[in-house]
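>>> Return a 3D structure for these sequence lines:
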Amino acid sequence: MLADAFMLLHTDLPREAPGSDDTTREALRRLRPLLPAAPEVLDLGCGPGRQTLVLAEELATRVTAVDLHAPFLARLEAEAAARGLGHLVRTRCADFGALEEAPGSVDLLWSEGAIYLLGWAEGLRRWRPLLRPGGLMAVTEATWLTGSPPDKAAAFWREAYPTMGTIASNGAAARAAGFEVLDTFVLPESAWWDEYYAPLRARIESLRARAREDALLATAIAETEREISLYSRHGSSYGYVFYLLQSRGPGSSGALP
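Here you go, the predicted structure:
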């Protein structure tokens, strides 16, 4: 299956989407004044868990990391133990679109590069009930940064993620789902090139010989190289955006200090 070829291509990558420890810390810095002393934190679609480790380290509180791919969770557990954070990181192999957490049990819901699997509006609809009144959500989402993207970028994302929105449209959807939009910021290009595409390119080269005998892997590599090439030419028209949201309800402040 082509999906298996893509999973092989992504094995042992530090991240499954653009991001960085610095951008995770920046989002947390902006939200921290609104958090309780020992928040209940849920990281959905955690992948290998780079952001999970940052959250556990910075907040010194337990973080529950959820993903459907068990090898990602095993890798996260090993890294957490190596960093002395094993007691703070709890993993769960589960579908983040159908969680069993009690409603209103989470103070901070985090998700980097994963909500697109549900779609922006649908993800917010499913996840908001997990938050306590005034609870916080930090989510990165692929987003148009212009209303008139180049034709090639528009065609690519029309196929890859047809519901991709703008900052304005995603903000409107968040408000319709019962959130206040506290802040947004665009991830820098380094979050794509240094943290995501550079390791991915190295992985491609390590599999290049194998792909000569594996048509599905060759297809996965070609599609990935097409994506990287597109970003190199048209990356200014789209990017990942951190959306910092607060569930409306008793105790919500509606603004960052």
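
>>> When you work out contacts or count neighbours from here on, use the C-alpha atoms and nothing else.
Will do.

>>> Can you name every helix or strand that the host helix or strand of residue 206 contacts?
Using DSSP states H and E, residue 206 sits in helix 198-211. The contact analysis (3 or more Cα pairs under 8 Å, 6 or more residues apart in numbering; DSSP states H and E) places helix 198-211 against helix 2-9, helix 215-234.

>>> Go through those helices and name the closest to residue 61.
Closest approach to residue 61 among these is made by helix 2-9 (31.1 Å; Cα to Cα).

>>> Could you pull out the helices in the stretch 101-250 of the chain for me?
Using DSSP state H, counting those that start in this stretch, the helices assigned to the stretch 101-250 of the chain run over residues 120-127, 151-160, 167-176, 189-192, 198-211, 215-234.

>>> got a markdown table for these, with distance to residue 8 and mean neighbour count too?
Formatted as a markdown table, the helices of the stretch 101-250 of the chain follow (distance: least, Cα to Cα, whole Å; neighbours: other Cα atoms under 10 Å):
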| stretch | distance to residue 8 | mean neighbour count |
| --- | --- | --- |
| helix 120-127 | 26 | 18 |
| helix 151-160 | 19 | 13 |
| helix 167-176 | 32 | 17 |
| helix 189-192 | 20 | 18 |
| helix 198-211 | 9 | 16 |
| helix 215-234 | 8 | 16 |
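
>>> Nearest to residue 62, out of those helices?
Proximity to residue 62, assessed across the helices of the stretch 101-250 of the chain by Cα to Cα, is greatest for helix 120-127 (19.1 Å).

>>> Also this sequence, please, to line up against the first:
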Amino acid sequence: MGLFEGKKGLVFGIANDHSIAWAITEKLYDEGAEIAFTHLPDKDPERPRMERRLRKLVEPKGAKIMLPCDVTKDEDLDRVFETVKQEYGEIDFVLHSIAYAPMDDLKGPVYNVSRDGFKLSMEISVYSLLAIANRSKEILKPGGSILTLSYLGGEKVIPGYNVMGICKSALENSVMYLANELGPEGIRINSLSAGPLKTLSSSAVGEFDMMMKLYQTMSPLRKNITPEDVGKAGMYLLSDLSSGVSGENHHVDSGYHIMGAPPIELQQQQAEA
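Model prediction:
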């Protein structure tokens, strides 16, 4: 019997089969979960590209609920949660995988971020978690779990990550405050900070290939992570296996985040060069 047999949940933010959220979702399915999904609204109803992309992934898994959702609109969020409540009654987990910054604001220095760009980035990347947590607590069972996705750029300066790093910092802090407030109701919330993976989001980050090489060279495990690594960790944080864990920012990055200087052998190579 799988860890998620008889359990139901809601996933926000799968963009395609390279998404971290999809890697986690596959593990949830492997363990027997039943899942509802949202996707970005399609601008052209005659060409539902977003819906079609999601449907291709989850329909073969037996997904019954696939709803458009613009997280900047309360009416969209209300409709999603009302539909899930009508279909499932209560649920066991929620996965939040939503982040956005306008390209001009993401590519430029943080001192040059536009006021509107900053507000939109924070609203979609951070406030959406608060809005989803608020609605989730009404249908999450005691022992339920919420998980969001972060990155080391929320803790340290990662050149090229720019305004999204500020958003991730706020996201991680939000997780701690939400953990304190939701804990008395038996609800846990954590964030997962993954190392670099080739996803739609990472394609917007400058020097990504160099970043991959850096992690492989400097991390204690001397390797890059895989979608499988992240999928298993996300499944753990949403499962009863992590029943005593809340308010954490769980790193899946081969240990890269602990390093304060390059490994000795790399320093020796540089000295000999």
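
>>> Quick TM-score on the pair, please.
In this superposition the chains share a TM-score of 0.50, using TM-score structural alignment, normalised by the length of structure 1; 179 aligned residues with a Cα RMSD of 4.4 Å.

>>> returning to what we had before: next, format the helices of the stretch 101-250 of structure 1 as JSON lines and append distance to residue 51 of structure 1.
Converted to JSON lines, the helices of the stretch 101-250 of structure 1 look like this (distance: least, Cα to Cα, whole Å):
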{"stretch": "helix 120-127", "distance to residue 51 of structure 1": "19"}
{"stretch": "helix 151-160", "distance to residue 51 of structure 1": "25"}
{"stretch": "helix 167-176", "distance to residue 51 of structure 1": "22"}
{"stretch": "helix 189-192", "distance to residue 51 of structure 1": "13"}
{"stretch": "helix 198-211", "distance to residue 51 of structure 1": "17"}
{"stretch": "helix 215-234", "distance to residue 51 of structure 1": "23"}
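
>>> Which of these sits closest to residue 25 of structure 1?
Nearest to residue 25 of structure 1, of all those, is helix 189-192, at 13.1 Å by Cα to Cα.

>>> list the helices and strands the closest one packs on?
Here helix 189-192 of structure 1 touches no other helix or strand, going by 3+ Cα pairs under 8 Å, 6+ apart.

>>> Serialize the helices and strands packed on helix 198-211 of structure 1 to a markdown table and add fields for distance to residue 66 of structure 1.
Output for those, formatted as a markdown table (distance: least, Cα to Cα, whole Å):
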| stretch | distance to residue 66 of structure 1 |
| --- | --- |
| helix 2-9 | 18 |
| helix 215-234 | 25 |
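
>>> between the ones you listed, which one is nearest to residue 202 of structure 1?
Nearest to residue 202 of structure 1 among these is helix 2-9; the distance by Cα to Cα comes to 10.2 Å.

>>> what does the helix or strand just after that closest one rub up against?
The C-terminal neighbour of helix 2-9 of structure 1 among helices and strands, as given by DSSP H and E, is helix 21-31. With contacts defined as Cα atoms under 8 Å, 6 or more residues apart in numbering, helix 21-31 of structure 1 is touched by 50, 51, 54, 55, 58, 136, 138, 187, 242, 244, 256.

>>> tilt between the helix or strand hosting the fourth one and helix 21-31?
Counting by DSSP H and E, the element that carries residue 55 of structure 1 is helix 50-59. Between helix 50-59 of structure 1 and helix 21-31, the angle formed by their directions is 50 degrees, by axes from the mean of the first three to the mean of the last three Cα atoms, to 10 degrees.

>>> need the next SSE after helix 50-59 of structure 1, C-terminal direction.
Once the chain leaves helix 50-59 of structure 1, the next helix or strand it forms, by DSSP H and E, is strand 63-67.
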